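**Student:** Got a predicted model here, sequence first, then my questions.
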Amino acid sequence: MNGRDSGGPERGATSFGGTVALVVTALVGIALGVAEGALWPTLGGLAGAVISALGVRAMQSEANARRAVGSVGVVVGASIFAGVAVVGGEAVALLVGISAAGAGINAIVSFDARVEQPAVEAVWRSATLLTVGAVVAVAVHLGMVGAMGRLAGAGVSGLLSASALALLVVLQVEIFVLAELMRLAVPILDRWLPENRDVRGATLARFDFRFEDAPRAYWAAFAAQVALALSSWGPRWFAVFLDLLSVLGRTVELLLTTGVLHVPLSVGILGLLGVLLARGLQALFVSWAGSDPPRAVALSAGGLVTLGVALVLGVWAGSETVVSSAGSGVANTVGNVGLAGVVAGAVATALFTVAAVRRALATVVAPWVATESATGFAIAGVALFVASLVVAEAGGSALAALAGVAGALVVHDLGTNAVGLGVQIGREAETRTGESAHAVGSLLVGAGGVALAGATAFVMGRVEFSVPAWRARLAVALLLVAVLCFAVLFERDE
């Protein structure tokens, strides 16, 4: 929801100024990518930035369908950033993507806490879902579910082969467990079923019995039964005792060994445990969804879609295909935890990283912005500035590095001016003429600075004197920081 929808003042950038700042960001970013030799990763980062910005814009809608589309866009954009960082391995491409995302979001929506809240919530909700999905997928891939099933089957087969005395002890334990679970699960069923269904009165009134209600003499007899069942001679003694009872003894043995008594009690216990599990899942969902479940689900759509894609890839493509076509590191990981777990875990990690980077960047650029509504353009300027330093450090074109620094200042200046006009006269006001003059002036100043710096570097390159490399880099870095600080202070003094 933007400022206009909420009845507050318009706090976003003007359409023309924001667009010009975004175009300058993209052009400077592409130039830095070319200078670094990473054009395609840089274009990938720009694509991720565009998708993320459109996703953030869609999440400002009141319609849950558009919020869901926006959530998917944010997750896809974050996934592209992760792919650029992992596959491309180019810091410049990632920094250019971050700068374009900041400028793009600031250009198309009112960049403030009301814009950030749904986007940040979508990131956290999707990351949480993907983390849970990754854990489940890894558990399934490692065979934990099958192992639990085999363990349960071994327990059933062991129970069927147990002695009549052991089955008698198990029968008593099942009765007490069933009674305790009923006291926990029946009130839950009362809340779930229609009001005219009094499950509590119909069950607990008839089976209101707990293990502490049993007399001490019974517990003494029960302890004796357990001791006899664990001994080597107790089961044989109990079998002889049943033989002495003739028909009654054979009937009791038949009831104990055929499961006629144990199966209904086991089914009842499993059903009550299912009720308690469902109640726990319901409580988790309510705490996760909050007071507006449709909105929560819409903001989590990115995680849900990604989790579905990961499961489809895991079933359809199969881990063997990835293992045979990927590198050794990826192949080993996929082979160990499964393709679905790798995809879900990787995207979840990317989303958590995006959330952490957003917080770090907001803290870094806070001293450089006069209003939080221009934070996106400040992030764009800082990212371009750092990308320029990376290009210079890697031995790229000095002219491209200088152009990157000048572009960072121009983006910050144009974006801040666009936000200022948007706050004063509205985002949709006709400001093309004035902003065009301001943009041309800023671009000419930036181009003149680059030309002067290039000429100075050419002249200094013809002078023969030696300066240690670390001193030269430190001097250039301090000079660039000084220029940036001067530009910010000059703008605030105005």
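**Tutor:** Here it is on my side, so go on.

**Student:** can we go C-alpha only for contacts and neighbour counts from here?
**Tutor:** Will do.

**Student:** Helices along the stretch 51-200 of the chain, start to end?
**Tutor:** 64-83, 91-108, 113-141, 144-160, 164-192, 199-203 (DSSP state H, counting those that start in this stretch).

**Student:** And those helices: which comes nearest Leu480?
**Tutor:** Distances from Leu480 to each of the helices of the stretch 51-200 of the chain were compared by CA to CA, and the smallest falls on helix 91-108, at 17.9 Å.

**Student:** relative to helix 64-83, how tilted is the closest one?
**Tutor:** Relative orientation of helix 91-108 and helix 64-83, computed by axes from the mean of the first three to the mean of the last three CA atoms, to 10 degrees: 160 degrees.

**Student:** quick one: contacts for the most centrally placed residue in the chain?
**Tutor:** Most central residue of the chain, judged by C-alpha distance to the mean C-alpha position with CA atoms, centre = their mean, is Ala127 at 1.3 Å. With CA atoms under 8 Å, 6 or more residues apart in numbering as the criterion, the residues that contact Ala127 are Gly303, Val347, Ala348, Thr349, Leu351, Phe352.

**Student:** here comes the other one, which I'd like you to weigh against the first:
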Amino acid sequence: MTDLDRRPTQFGSRVAVAVATVAALVVCTAAGAPLAGILAVVGVLGGTWAVERVDGETNVERATGSVALVASTLSVATGVLLSARSNGGLAVALVASAVLATALNARVDMERESVKPAESALDHSALLVGFGVLAAAAYHLNLGWVVLLAVAGTASGVHAAGTLAQFVSLQVLALVVALLLPRALSTLDSWLPGEPASDNFGFLERVGLELSDVPRSYWALLAAQVLVLLVGSQLFDQFLDLLSVLGTGIRLLLGSGVLHAPLAGFAAAAGGVLLAELLRRGLVAWGGNYPPKTLGYAAGGVVTVVVVSLALAVPQISAATRGAFGGQAWTDLGAATVVLFAVGVILAAAAFLERFVSTTAWLPFSPVLPVHGVGFAAAGGLLFVGTVAAAEADAHPLVVVGGIAASIFVWDAGDYAARLGRELGRGAETRRAELVHLTGSALVGLVGLAVTTIVLYGVGPASVPGGEGTAIVALFSALAALGVLVWLLVSDDDESAA
């Protein structure tokens, strides 16, 4: 026997989402940010679908959900950033958050566990985008050639510094090889199939040593050589002159590089093996107990890196995008580096904001939020405040009143759907009862809108002088009347239920 699905009923929750969406778009348009509102609202609706999708059972569901979540996050961020250029920036962010809260409460359980897969998708995608930033910067800066030139410059500088510098560098290379070789050979042995063997690499295993095996007297001797090199390397040359032909041979041997080259090759190979092992362990730790699941969560970051890199390789797209970013970094680090860095910051900020809201930000409001239907209640409050913010952006008074009426309707419809879902289950046939209830709520909103229209365009101009003060008084008078009517309606529903 399966557990009863106690999420809000489908009909009432869908009506609440539809009303919140329409109200949000109207408020954004009235605030002077229609395009920003569309991007933000479409983004939060897509994000809601992605949150549900990324919690699926298959890797395909997780991957598609991760990609949709990243795309939705970028859409919302683009909308909010566009709205920041106008007076409606705060309104867009608030009403989009209201739509998000409504849609989440309608589709998923409003519990911490329900959003953890989405958190993982954002975290892993942001990490992959961060690696993409490093790779793009390395490619633009030709980091491989830079490293090779640095090594060549160092070798040339050591060769030109004199015989003592060549002798000291030879000892340092020998120490590095001796210290790295045992670890590199052990790593290679662990990579080979079968049981580890002690004779796979022959004499090479006997060359290596541990750091504690190096005598302190040798460290002191090496330090003295470095000190002589810094003070006056000509002393070593004078010593070689005393050796006559032997000194000349030592100079030729050290200067030819026949001793340095193989040691440098061994050091590079051993370092490469250890670096590869470090990367392998990092990938294993990142992949966790089930790497395909982790890769599914990270699919959004992978797709973002690929799409951005390929798109910016097109000159027309790169030129059009540069107008939005520009700056010296675009020239110094490359287009893909700058854009991917911005995307990574947005994803990291979204992950942080989600955690903050779900764990901390709601605590001050917990005494007034209902136990069930918390998303609908929060959506009503956010839509209310967002509508008031739109009023500050010179939105039409009727739009303001309509938005506030919609906020109350969203809360009422969602709360009723949540109560029915808790009692009867999400799949119960409750459409007729909900339709009756929602019709009453809609009539209350229409009455409030009609009263406001009469106050603004009838009674107001005929009785008192116009102006900002009059509009505010009329607005809040209408809101007070609307609040009383809603309270009476809810009280009547509670009495009927009892």
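**Tutor:** All right, it came through fine. It should be emphasised that the depicted structure is a prediction, and the values quoted were computed from it without experimental measurement.

**Student:** Superposed, what's their TM-score?
**Tutor:** TM-score for the superposed pair, counting by TM-score structural alignment, normalised by the length of the first structure: 0.84. Supporting figures: 483 aligned residues with a CA RMSD of 3.7 Å.

**Student:** quick one on the thing from earlier: which single one of the contacts of Ala127 of the first structure is nearest to Trp233 of the first structure?
**Tutor:** Ala348 (58.1 Å).

**Student:** Excluding chain neighbours, what is closest to that closest one?
**Tutor:** If the residues on either side of it in the chain are set aside, Ala348 of the first structure comes closest to Ala127, at 4.5 Å by CA to CA, 6 or more residues apart in numbering.

**Student:** In the second structure, what residue corresponds to that neighbour?
**Tutor:** Ala127 of the first structure maps onto Ala126 of the second structure when the alignment is built from TM-score structural alignment.

**Student:** What separation is there between the counterpart of Gly158 of the first structure in the second structure and Ser169 of the second structure?
**Tutor:** Superposed on the second structure with TM-score structural alignment, Gly158 of the first structure falls opposite Gly157. For Gly157 of the second structure, the distance to Ser169 of the second structure equals 11 Å [CA to CA, to the nearest Å].

**Student:** Distance of Val132 of the first structure relative to Ala340 of the first structure?
**Tutor:** When distances are taken as CA to CA, Val132 of the first structure and Ala340 of the first structure turn out to be 12 Å apart.

**Student:** Between the two, which is the more surrounded one?
**Tutor:** When neighbours are counted by other CA atoms under 10 Å, Ala340 comes out ahead of the other of Val132 of the first structure and Ala340, with 29 against 15.

**Student:** Leaving out sequence neighbours, find the closest residue to the aligned partner of that one in the second structure.
**Tutor:** In the second structure, the residue paired with Ala340 of the first structure according to TM-score structural alignment is Ala336. Nearest-residue entry for Ala336 of the second structure: Ser309, 5.7 Å, with adjacent residues in sequence omitted and distances by CA to CA, 6+ apart.

**Student:** To which residue of the first structure is the one you found aligned?
**Tutor:** Structural alignment (TM-score structural alignment) places Ser309 of the second structure against Leu311 in the first structure.

**Student:** Next, the mean deviation of the helix or strand containing its match compared to the second structure.
**Tutor:** Assignment of secondary structure by DSSP states H and E places Leu311 of the first structure within helix 301-312. Compared with the second structure after fitting, helix 301-312 of the first structure deviates on average by 1.8 Å (mean CA distance after the TM-score superposition for the first structure).

**Student:** And the contacts of that helix?
**Tutor:** Counting contacts by CA under 8 Å, 6+ apart, the residues touching helix 301-312 of the first structure from outside are 68-69, 71-76, 122, 125-127, 129-130, 133, 339-341, 343-344.

**Student:** on contacts alone, who are the packing partners of the helix ranked longest in the first structure?
**Tutor:** Counting residues, the longest helix in the first structure under DSSP state H turns out to be helix 432-462. Judged by 3 or more CA pairs under 8 Å, 6 or more residues apart in numbering; DSSP states H and E, the packing partners of helix 432-462 of the first structure are helix 15-36, helix 398-425.

**Student:** Quick check: the gap between the match of Gly158 of the first structure and Ser496 of the second structure.
**Tutor:** Here the distance between Gly157 of the second structure and Ser496 of the second structure works out to 92 Å (CA to CA).

**Student:** So for the two, which sits in the more crowded spot?
**Tutor:** Higher neighbour count among Gly157 of the second structure and Ser496: Gly157, with 13 against 8, using other CA under 10 Å.

**Student:** From Gln166 of the second structure, how far off is that one?
**Tutor:** In this structure, Gly157 of the second structure lies at 10 Å from Gln166 of the second structure, with CA to CA as the measure.

**Student:** Please pull up the equivalent of Val80 of the second structure in the first structure.
**Tutor:** Structural alignment (TM-score structural alignment) places Val80 of the second structure against Ala85 in the first structure.

**Student:** Would you mind finding the most buried of the helices of the stretch 51-200 of the first structure?
**Tutor:** Per residue and on average, the most neighbours among the helices of the stretch 51-200 of the first structure fall to helix 91-108, with a mean of 29 (mean count of other CA atoms under 10 Å).

**Student:** quick one, it and helix 398-425 angle?
**Tutor:** When the same axes, to 10 degrees is applied, the directions of helix 91-108 of the first structure and helix 398-425 differ by 20 degrees.

**Student:** what's helix 91-108 of the first structure packed up against?
**Tutor:** For helix 91-108 of the first structure, the helices and strands in contact under the criterion 3+ CA pairs under 8 Å, 6+ apart are helix 15-36, helix 39-58, helix 375-393.
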